[in-house]
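*Asks:* Sequence isn't available, so here's the structure alone:
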């Protein structure tokens, strides 16, 4: 029963006015329906990116964010300041991690110049956001092709395929230190005996007169 606030008359639950005094009865709000999770494209990207999604989406919108993509020069400080291949490993871009792990070392070995790694760092800083954009776009596109009826499982798939791997950083750093030590040792030792240029023969001394 519904009580009238003015005359205290008890009324039916569905009554809008009091039967005794005609006062308008309070209408109880209906219980809210369970919120339906709606995955817009931007939400999918946020779920896939994980940490610092706002920062990366700001750059991705310059590239087109899934529409007509175009390259725009941006800068990624983590990819530049830290060991570049570790950042790619952290963001689960394993092919690029391998390229940026071997590239600087091979270049250093061939040139004998340790500062050549700076060129790779600048290249990573200037292109990392765009490379990551295409990585996200490709994987999100594959996930969207699946028939997802459970939003929770869709979120799990996005986080599993995307996101970051913090523990991989320490493994990557350990391997990189090992590679650097090996490279320094190779530069110190110089080329092998087979690669060394043959020594010039000594000039013959003039024969003493008899």
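*Replies:* Alright, I've got the coordinates. Since this is a predicted model, take the numbers as computed values, not measurements. Numbers count the residues shown, from 1 in each chain.

*Asks:* drop to CA atoms for contacts and neighbour counts, all remaining ones
*Replies:* Fine.

*Asks:* Residue 166 against residue 92, yeah?
*Replies:* No. Residue 166 is not in contact with residue 92 according to C-alpha atoms under 8 Å; the separation is 10.2 Å.

*Asks:* Mind checking which of the two has more residues around it?
*Replies:* Using other C-alpha atoms under 10 Å as the criterion, residue 166 and residue 92 rank with residue 92 on top: 19 against 11.

*Asks:* hang on, that one in a helix?
*Replies:* No. Per DSSP: H, G, I helix; E, B strand; the rest coil, residue 92 lies outside any helix segment and is coil.

*Asks:* contacting residues for it?
*Replies:* 162-165 (C-alpha atoms under 8 Å, 6 or more residues apart in numbering).

*Asks:* here comes the other one, which I'd like you to weigh against the first:
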């Protein structure tokens, strides 16, 4: 834990409670998150970063819709689509950890500011953090079914 966390008053125990699994992975020195790269928006849902996931879905769909109007030939789209997908995935991988740690800090600080009781803080931190596999799985299934529904 660096001096910034000490200034914020966030303890290792609070990070452990919020992150819950793979704490060392997220608090360690590595910058790239392979899971975020491969799972994209589903990883953000998995980590309970719902607003980020929604923005990613809206942004991704909007970008693809705009590209279909801008690009006149199917062959150009076929070439650009995988390049765009890989680029976006790499961005998730490189920035996922910093986004998640900032999200974690904000959530913990908000809980600590709104609740003075240390035991209540611990309960809320643990409840707010962790993972939500159901949201990630359901959203992924719906995302893949989306083209067939329209």
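*Replies:* Received, thanks. Being a predicted model, the structure only gives us computed values, none of them experimental.

*Asks:* could you dump the contacts of residue 92 of structure 1 to a markdown table with neighbour count, secondary structure and distance to residue 58 of structure 1?
*Replies:* As requested, these are exported to a markdown table (neighbours: other C-alpha atoms under 10 Å; DSSP: H, G, I helix; E, B strand; the rest coil; distance: C-alpha to C-alpha, whole Å):
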| residue | neighbour count | secondary structure | distance to residue 58 of structure 1 |
| --- | --- | --- | --- |
| 162 | 22 | coil | 18 |
| 163 | 19 | coil | 17 |
| 164 | 21 | coil | 19 |
| 165 | 12 | coil | 22 |
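
*Asks:* Check the alignment and tell me where residue 52 of structure 1 lands in structure 2.
*Replies:* The alignment partner of residue 52 of structure 1 in structure 2, by TM-score structural alignment, is residue 22.

*Asks:* same thing with residue 125 of structure 1?
*Replies:* When structure 2 is aligned by TM-score structural alignment, residue 125 of structure 1 is paired with residue 93.

*Asks:* name the element that match belongs to?
*Replies:* Element membership of residue 93 of structure 2, judged by DSSP states H and E, is helix 74-114.

*Asks:* for residue 60 of structure 1, what are its contacts?
*Replies:* 129-130, 133.

*Asks:* Compute the distance between it and residue 140 of structure 1, please.
*Replies:* For residue 60 of structure 1, the distance to residue 140 of structure 1 equals 14 Å [C-alpha to C-alpha, to the nearest Å].

*Asks:* re the thing from before, what would the contacts of residue 92 of structure 1 look like in TSV with distance to residue 156 of structure 1?
*Replies:* Output for the contacts of residue 92 of structure 1, formatted as TSV (distance: C-alpha to C-alpha, whole Å):
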residue	distance to residue 156 of structure 1
162	10
163	11
164	13
165	15
